[in-house]
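**Q** Starting from these lines, generate the structure:
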Amino acid sequence: MGNAWLVVGLGNPGRSYAAHRHNAGYLVVEDLAGRAPVGFTHSLRLGADVAQTRLTASGDLGGVGDQAAKVVLMKSRTYMNDSGRAVERVAGYFGIKPESVVAVHDELDLDPGRIRLKFGGGDNGHNGLKSIRRHLGTGDFYRVRIGIGRPPGSQAPADYVLTGVPTAERESFDVDIARAGDAVLTLLSQGLEAAQNEFNS
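**A** Below you'll find the model as predicted:
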């Protein structure tokens, strides 16, 4: 288990974006903060909302002592396309290397209900990942991808991701968010292979 982790929830700040599919990453880190439980502090200097907790060897948040790994949860206060700027600042402030960064984000090319974890690789057109890669100077960080599926009919992908989840789908979406939180904790406590074996679908 690493000494310190940065879990980045990708999304857009502000109430008007809060329930959008594109804010799945935000929702996961909020879920994790609630499990600790810890609150977020807004930092103008870092350009992010940040919460700190610790993870026990058994994968539980809210641990204490030097044997528990530090976990920093963050939501960028910049928009998705520029989220890497805040990630760079937060990682630098806490002394966290790119290989201990976990980016949690929505994924059009995965059906709803599916989760994928990986280390490195391409950005698949996701502007938040592109921004993180640009500001960290590497793509060698972890990704937890939450499937939201492709838009129906002829709806543009950009419009689809920036719409709220319909009421009929909200319960299953909330389950997906909680499972993605479980996947993050498994990754941090047991490693990538164990998390992939349990959650990749």
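**Q** hey, let's count contacts and neighbours off CA atoms from now on
**A** Fine.
**Q** tell me which residues of the helix or strand where Leu27 lies are tucked away?
**A** Secondary structure assignment for Leu27, by DSSP states H and E: helix 24-35. Of the residues in helix 24-35, 24-33 count as buried by neighbour count, 16 or more other CA atoms under 10 Å.
**Q** one more to put side by side:
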Amino acid sequence: MCEHIREFYGLPPFEDIERFKGEYTEGLIKGNPITLFRPLTYMNKSGEAVAPLVNYYKIDLQNVLVCYDDLDLPLGKIRFARSGGSGGHRGIESIIGQLGTKSFPRLRIGIGRPPEALAVKEYVLQSFWGDQLTIIEKVLDLAKDGVVCFLEKGITEAMNSYNGRIIEQ
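**A** You can find the predicted model right below:
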């Protein structure tokens, strides 16, 4: 997601910030300042990267949008939320644990459940193929637009404008 936004808006390449176990870039999107940050930890330890960054810069959590893939949403659907639990997503569990709160906005990007013959771990680590690839490219465009809405108008407007939308083949 971060790379998609960075490329579309012509933001500078990502730079490593070893101190925060991640990489970032920053710039303006439609006149709004944005910092994109990607943890370089294992997904299950995302909080070890996110929390130190948020705490060091004293970032108001309402200005943090955590974007992640979600098995419990069908491929083609996105969902903004003001806060909430982890839904079993270990990366979100880590962020909640490290921040000590569930109160931060997030954007869930649906990838759907794997076919029965495929283990979840294999499914989430493989590349999209065929029709899935076409759908996910459109979903990333929709999500990108939703992130801009979040920047300009906040989480409530992003929820009202983008929740319920689904990209189908």
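**Q** how much does the lengthiest helix in the first structure stray from the second structure?
**A** Criterion DSSP state H: the longest helix present in the first structure is helix 167-190. Following the fit onto the second structure, the mean deviation recorded for helix 167-190 of the first structure is 1.4 Å by mean CA distance after the TM-score superposition for the first structure.
**Q** next structured bit after that helix?
**A** helix 192-199.
**Q** Tell me the residues of the second structure aligned with that following helix.
**A** Counting by TM-score structural alignment, helix 192-199 of the first structure lines up with residues 155-162 of the second structure.
**Q** Trace Leu142 of the second structure over to the first structure, please.
**A** So Leu142 of the second structure corresponds to Arg179, using TM-score structural alignment.
**Q** any idea how far Gly120 of the first structure is from its match?
**A** Distance, Arg179 of the first structure to Gly120 of the first structure, using CA to CA, to the nearest Å: 21 Å.
**Q** ok, the two, which is more surrounded?
**A** With neighbours defined as other CA atoms under 10 Å, Arg179 of the first structure and Gly120 compare such that Arg179 has more, 18 against 14.
**Q** now the residue nearest the centre of the second structure, what's its secondary structure?
**A** Nearest to the geometric centre of the second structure sits Cys67, at 1.1 Å (CA atoms, centre = their mean). What DSSP: H, G, I helix; E, B strand; the rest coil gives for Cys67 of the second structure is strand.
**Q** can you count the residues close to Asp60 of the second structure?
**A** Asp60 of the second structure: 10 neighbours (other CA under 10 Å).
**Q** so who does it touch?
**A** Shown in contact with Asp60 of the second structure (CA atoms under 8 Å, 6 or more residues apart in numbering): Val54.
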